[in-house]
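Undergrad: 3D, please:
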Amino acid sequence: MCGIVGYVGSKDAYPILIKGLHRLEYRGYDSAGIALINPAGKLNVYKSKGKVTELEHFVEDKDISGTIGIAHTRWATHGEPNDVNAHPHYSENGSIALIHNGIIENYGVLKAMLAEKGYTFRSETDTEVLVQFIEYLHTENRCTLFEAVQAALNQVIGAYAIAVLDRTNNDEIIAARKSSPLVVGIGEGEYFLASDATPIVEYVKDVVYLNDGEIAVINRHKPLKVVNLNNIESKIDIRKLEMNISELEKGGYPHFMLKEIFEQPRTITDCIRGRINVKGTNVVLSGILDNKERFLNARRIIFVACGTSWHAGLIGEYLFEDLCGIEVKVEYASEFRYRNPVIHSDDVVIAISQSGETADTLAAIELAKSKGAFVYGICNVVGSSIARATHSGTYIHVGPEIGVASTKAFTGQVTVLVMMAMMLAKMKGLIDEEKYREVLRGLIAMPDNIKEVLDQHEHIQSVASIFTYARNFLYLGRGCNYPTAMEGALKLKEISYIHAEGCPAAEMKHGTIALIDQEMPTIVIATNGSVYEKTISNIQEIKARGGKVIVVVTEGDCIVAEMADYCIWIPKTAECITPLLSSIPLQLFAYYIAVNKGRNVDQPRNLAKSVTVE
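TA: This next block holds a predicted model:
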């Protein structure tokens, strides 16, 4: 992985491809490259370790002419990040170039076979093996490039999204996908190709999302053709892009992450719009209503997710067990898929993913479907793989999230989970009207309440400046704010590279308290609620051992404020939706510490936005 962009048409390809690579930088990468076929039919491949700007410098004196090309940002899987391992890779005869997201699992076997036939390899990558294999089949079988790609992919094991050029045909790009996303943009006499819609949104509105096992023949002079690996032509489903170019700009903020943190009053409004009525007396999600019997008769609910989405699932566990009286399990998708989990046909599996492309979550969905379970998706990207693979679902509608560390997507996921739990609790007759309306009105008021928290950004920034020195942090919470504490710790780790641990406040006594000293700051979520007094006791235990304590408390609370070293206040709201408020200061705190440490906030090292490999 990580980012793919392609173009064929009447315009110069290079400016479009480079701008597309810049648009894809949010996904995280360590090298970049480009392949162009010039008007004379020469294939030019340029690539370099580092950022896209370094690639631009590298090609300043090179031939970048041509109206067809492919480009790539790479997040290393096979082989270290360097110029040689960067994509595109080209065949031994210099005719074919290929870019690739994913992992070819049987590349070792293919490489050994090709070596026996005299092929040599420049890089350590599985991708170069694939392009050499395509060249071998192309030459050996004397077939078209499309036929060679199709034959190669029928023998490949693994995941891929690929785009392939042949210098002998400067009108055509061959693209294919399996378990890694690809979208084709359709213009007037031109086509665009990308791993997601962000690089092409300013050029086209009509797009086709390729399905697993499909190959696209993209020819500037012909209509788009899509076939599967068995050469059966697929019906082309043209969709409209639901994205605005302004959403991909920083809008005056120094980083996308800060912009997205401050967007949350709007994104929560967008998430609940049309789902909760103005008076806050009813919530309707069409995905739940259309599958009412499945949810009412569910034996269990199983959440499958990774990273931040897994933390959202943990909050969902509290909500669904407490409000709906149903057994809930929360599973790491990466572990779930490699066990032999007991799944019943009357289970409901809820898959959560911001991108809708998370490879482990997609595999978990297929496993659950194979066992007969009903699978429901919660994701952000319209038309994504998870949205298409699940039986039904709900979009969070928070707009493109460019910062690698998730912020507005997390609160959007939690908001959807709250609405789902409230709707199911009402259908089952397990919630009284007063509590039902309290929570719904709390969601309606949430955008204004989040604004109140964001108004404290200067105070949070000053607290962060005091603790920038710290090498370790402990985050504590109880009840539905325990997952929020874990999410806060993850944010700090992701963007500041400071070690942080989140755990239930009561569990601190079972080992973690040994770490407490004056150099180990602790952040405690101590909002009003059913476990408030217990959390106070945990704070006292930390203070008794000389620990520094930063607390997130309900406004007006004087008891905890007197104990703590520093306080951040949030407005009072229904207990089950406090994670939506308590997560905001933790996001800001992590952001300001990372900025103070000079980190690349939007593109932290070693991380990718959309994890499309295991």
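Undergrad: use CA for all of it now, contacts and neighbours both
TA: Noted.
Undergrad: ranges for the strands of the stretch 501-614 of the chain?
TA: Read by DSSP state E, counting those that start in this stretch, the stretch 501-614 of the chain holds these strands, from start to end of the chain: 522-525, 549-554, 566-570.
Undergrad: so which elements touch the last one?
TA: Strand 566-570 makes packing contacts with helix 433-454, strand 549-554, helix 578-596 when contacts are defined by 3 or more CA pairs under 8 Å, 6 or more residues apart in numbering; DSSP states H and E.
Undergrad: as CSV, the ones you listed with mean neighbour count and distance to Val416 would be great.
TA: Compiled in CSV, the helices and strands packed on strand 566-570 are given as follows (neighbours: other CA atoms under 10 Å; distance: least, CA to CA, whole Å):
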stretch, mean neighbour count, distance to Val416
helix 433-454, 18, 10
strand 549-554, 24, 23
helix 578-596, 24, 11
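Undergrad: looking at those, which is closest to Leu153?
TA: Proximity to Leu153 (CA to CA) singles out helix 578-596 among the helices and strands packed on strand 566-570, at 42.8 Å.
Undergrad: so can I have CSV of the strands of the stretch 501-614 of the chain showing distance to His138?
TA: Listed next are the strands of the stretch 501-614 of the chain as CSV, based on distance: least, CA to CA, whole Å:
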stretch, distance to His138
strand 522-525, 60
strand 549-554, 63
strand 566-570, 64
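Undergrad: another for comparison:
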Amino acid sequence: MCQLAAYVGDRPIIPLLLRALELQEPLYAGHATGLGVIDQGVLRVVKDSGPVVRVRHVTDIGSLKGTAGIAHSRYNSRARDDPRFNISEMAHPFLDDARNLALMHNGTIYNYRKHWQQLRDVHSFTSYVEGLDSITDSEIAAHMLSDELLGGMSIEKALRAVTSQLVGGFLLAVITPDDPETVWIANWYQPCVVAVGDDEAMFCSSPLGFHDIAYEMDRLFKPPKNSILKLTRGKVEVTTMDSSRRLYDWKMDEGRAADAILQIVMKEKEIGVKKLWDALYPDGWAEVFGVSSESFRKEYLQGFRFVNEYFGFMDKLVARGFLKKKVNLRAEGGYPETPRIFYSLA
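TA: Alright, predicted model coming up:
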């Protein structure tokens, strides 16, 4: 799972967005870092592989400026263990062929290859690696959206048209010089938190991204998990993305969750946040939500996610004295110091 941030307003945008990514990186991200901004009507993107600290050092990302921007910290399970899947071209945001929109993505689009087969001969795909026959699902979404816009749709209608064709859990965030002080977001079950302030608005995947500025904002909230969001100065408009999609009313049994998590941590002594989640998939999580493993697996493939709920519950276990949390630096994605949260018994 990736970690994202976006902003519209007058604060110095690059320090703000990079700080938001750094605060969120240890959850699991940090394999690649990228920023896209609208600067006086011009779309500019800088990205590279590696966590924020590296990309700050090896690129001119710090020189970007603007009043609307999107920022992305990439996590990819293949890139974690094989740096061939972590080249700079796989970092977000992605541009359309005309370089008139930048799109970043969180989640997994399971049917992306079907769409790629339809698009590969008419678009340029920078993230494709022929020797690996690998391409990011995210770049497919950028070209799908571009085609709908070229057909005359508004961004909002284009996002609805594209997301109706996607299978999985996903969040798409888009900026374009055609709408220079707006960030558009289409979200199906991915972590999403929004803050609104005086003549500004901001989005982060996790509440952690707002750590330095939350007290300065007027409102902080989590939009519904089936939403189109329009972020503009001092305002966030929220509408339903797709009325045909069904949100699940599953509730986490915190007693069962605590028992399952503590048993795994006791066995492992110390365990990373992603490995712990994987250890419970699917049977452990199915029990926590009171459903069958088959049902959990099926709905997960359709997009069901509970990322911030998971992180929030882990913080509860830490606050109650059951667990200790720390950030370790690990070798991932070809880089030796990727930050990652680990848990052990208190």
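Undergrad: what would you report as the TM-score here?
TA: Overlay of the two chains. TM-score (TM-score structural alignment, normalised by the length of structure 2): 0.72; 297 aligned residues with a CA RMSD of 4.1 Å.
Undergrad: Val184 of structure 1 is nearest to which of the helices and strands packed on strand 566-570 of structure 1?
TA: Across these, closest to Val184 of structure 1 is helix 578-596 (CA to CA), at 34.8 Å.
Undergrad: what sits against Leu145 of structure 1?
TA: Ile134, His138, Asp166, Ile174 (CA atoms under 8 Å, 6 or more residues apart in numbering).
Undergrad: the same query, at a cut-off of 10 Å, please.
TA: Leu145 of structure 1 makes contacts with 96, 134-135, 137-139, 151, 164-166, 168-169, 172-174, 217, as judged by CA atoms under 10 Å, 6 or more residues apart in numbering.
Undergrad: looking at the residues you listed, which are in helices?
TA: Ile134, Glu135, Leu137, His138, Thr139, Ala151 (DSSP state H).
Undergrad: using ChimeraX, define a selection of the buried residues within the residues you listed.
TA: Buried residues among those (16 or more other CA atoms under 10 Å), as a ChimeraX selection:
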select :134,135,137,138,151
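Undergrad: which pair in the ones in helices among the contacts of Leu145 of structure 1 spans the largest distance?
TA: Top of the distance list for those (CA to CA): Thr139 and Ala151, 12.3 Å.
Undergrad: I'd say Leu220 of structure 2 and Gly197 touch.
TA: Yes - look at Leu220 of structure 2 against Gly197 with CA atoms under 10 Å: they come within range, at 9.0 Å.
Undergrad: okay, and the common contacts of these two?
TA: Contacts common to Leu220 of structure 2 and Gly197, judged by CA under 10 Å, 6+ apart, are Ala214.
Undergrad: turn the ones in helices among the contacts of Leu145 of structure 1 into JSON lines, including distance to Met486 of structure 1.
TA: Compiled in JSON lines, these are given as follows (distance: CA to CA, whole Å):
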{"residue": "Ile134", "distance to Met486 of structure 1": "46"}
{"residue": "Glu135", "distance to Met486 of structure 1": "49"}
{"residue": "Leu137", "distance to Met486 of structure 1": "50"}
{"residue": "His138", "distance to Met486 of structure 1": "51"}
{"residue": "Thr139", "distance to Met486 of structure 1": "54"}
{"residue": "Ala151", "distance to Met486 of structure 1": "46"}
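Undergrad: nearest to Glu458 of structure 1 among the ones in helices among the contacts of Leu145 of structure 1?
TA: Nearest member of those to Glu458 of structure 1, counting by CA to CA, is Ile134, at 56.8 Å.
Undergrad: how much space separates that closest one from Gly33 of structure 1?
TA: 20 Å (CA to CA, to the nearest Å).
Undergrad: wait, doesn't Glu105 of structure 1 sit right on Ala159?
TA: Yes - applying CA under 10 Å as the test, Glu105 of structure 1 and Ala159 come out as touching, 8.0 Å apart.
Undergrad: so for those two, which sits in the more crowded spot?
TA: Ala159 (21 against 13; other CA atoms under 10 Å).
Undergrad: give me the element the counterpart of that one in structure 2 is part of.
TA: Aligned counterpart of Ala159 of structure 1 in structure 2: Gly169 (TM-score structural alignment). Under the criterion of DSSP states H and E, Gly169 of structure 2 resides in strand 168-175.
Undergrad: mind reading off the mean deviation between that strand and structure 1?
TA: Strand 168-175 of structure 2, aligned to structure 1 and superposed, deviates on average by 1.4 Å (mean CA distance after the TM-score superposition for structure 1).
Undergrad: Leu24 of structure 1 is in contact with Met1, isn't it?
TA: No - applying CA under 10 Å as the test, Leu24 of structure 1 and Met1 come out as separate, 11.5 Å apart.
Undergrad: about what we covered before: would CSV of the helices and strands packed on strand 566-570 of structure 1 with distance to Lys19 of structure 1 be doable?
TA: Shown next, in CSV, are those (distance: least, CA to CA, whole Å):
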stretch, distance to Lys19 of structure 1
helix 433-454, 33
strand 549-554, 42
helix 578-596, 26
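Undergrad: for these, which one sits closest to Tyr338 of structure 1?
TA: Nearest of these (CA to CA): helix 578-596, 30.9 Å.
Undergrad: could you give the angle of that closest one to strand 549-554?
TA: Here helix 578-596 of structure 1 points in a direction 140 degrees away from that of strand 549-554 (axes from the mean of the first three to the mean of the last three CA atoms, to 10 degrees).
Undergrad: once you drop chain neighbours, what's closest to Glu172 of structure 1?
TA: Asn219 (4.4 Å; CA to CA, 6 or more residues apart in numbering).
Undergrad: what separation do you get for the alignment partner in structure 2 of the one you found and Arg44 of structure 2?
TA: For Asn219 of structure 1, the aligned position in structure 2 is Thr232, judged by TM-score structural alignment. Distance, Thr232 of structure 2 to Arg44 of structure 2, using CA to CA: 19 Å.
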